[in-house]
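*Asks:* Structure, please.
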Amino acid sequence: MSAQQNNPLHGLTLEYVLTRLYEHYGWERLYEQININCFSNEPSIKSSLKFLRRTKWARSKVEALYVSTFA
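*Replies:* The predicted structure follows:
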């Protein structure tokens, strides 16, 4: 039995998660949901990914928002 079986993020890349959230909310509303500068200061998928990959607490917030939005 796989431990990932009940993980709603299993098999999803951070890029996919961020892209879906961006398409759903847009940068301004995404920044309202999660107050992270990479969503307000010249935001892009590439720059946001770079920040989220090295900042665990921010990545956790993005993943939690994805789960609560799409699960």
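
*Asks:* okay, CA-based contacts and neighbour counts for the rest of this
*Replies:* OK.

*Asks:* Sketch out the helices for this structure, chain order is fine.
*Replies:* If DSSP state H is used as the criterion, the helices of the chain fall at 14-33, 45-54, 56-70.

*Asks:* In JSON lines, list the ones you listed along with distance to residue 7 and mean neighbour count.
*Replies:* Rendered in JSON lines, the data for the helices of the chain read as follows (distance: least, Cα to Cα, whole Å; neighbours: other Cα atoms under 10 Å):
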{"stretch": "helix 14-33", "distance to residue 7": "14", "mean neighbour count": "15"}
{"stretch": "helix 45-54", "distance to residue 7": "19", "mean neighbour count": "14"}
{"stretch": "helix 56-70", "distance to residue 7": "10", "mean neighbour count": "14"}
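
*Asks:* Next, the second sequence, to be compared with the first:
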Amino acid sequence: MSNDPLHGKTLEMILVNLVEFYGWEKLGTLIRINCFTDNPSISSSLKFLRKTDWARKKVEDLYLKTNN
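*Replies:* From the prediction side, this is the model:
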């Protein structure tokens, strides 16, 4: 069994969960990145997050805080 709390979770699952929990507007205030505040969508956000390690880390950290 993996000790990684994100094991088995895709970035898309994490993002969808956060958007359902917070909504785009609140998510954009918690993590200040344009893909959450300027015409946000799951697909455009995933493209950005897959290329941008620091932003992906913030999303994963928020997910862990939200789901613990």
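
*Asks:* Return the distance of the aligned residue in structure 2 for residue 41 of structure 1 relative to residue 63 of structure 2.
*Replies:* Following TM-score structural alignment, the counterpart assigned to residue 41 of structure 1 within structure 2 is residue 38. When Cα to Cα, to the nearest Å is the yardstick, residue 38 of structure 2 and residue 63 of structure 2 sit 21 Å from each other.

*Asks:* again with residue 41 of structure 2
*Replies:* As judged by Cα to Cα, residue 41 of structure 2 and residue 63 of structure 2 stand 18 Å apart.

*Asks:* right, and the helices of structure 1 - which one's nearest residue 8 of structure 1?
*Replies:* helix 56-70 (6.8 Å; Cα to Cα).

*Asks:* Mean distance between the closest one and structure 2 after superposition?
*Replies:* By mean Cα distance after the TM-score superposition for structure 1, the fitted helix 56-70 of structure 1 averages 0.3 Å away from its aligned residues in structure 2.

*Asks:* whereabouts in structure 2 does that helix align?
*Replies:* The alignment of helix 56-70 of structure 1 onto structure 2 (TM-score structural alignment) spans residues 53-67.

*Asks:* Next one: the corresponding residue of structure 1 for residue 28 of structure 2 from residue 6 of structure 1, what distance?
*Replies:* Structural alignment places residue 28 of structure 2 opposite residue 31 in structure 1 (criterion: TM-score structural alignment). When distances are taken as Cα to Cα, residue 31 of structure 1 and residue 6 of structure 1 turn out to be 28 Å apart.
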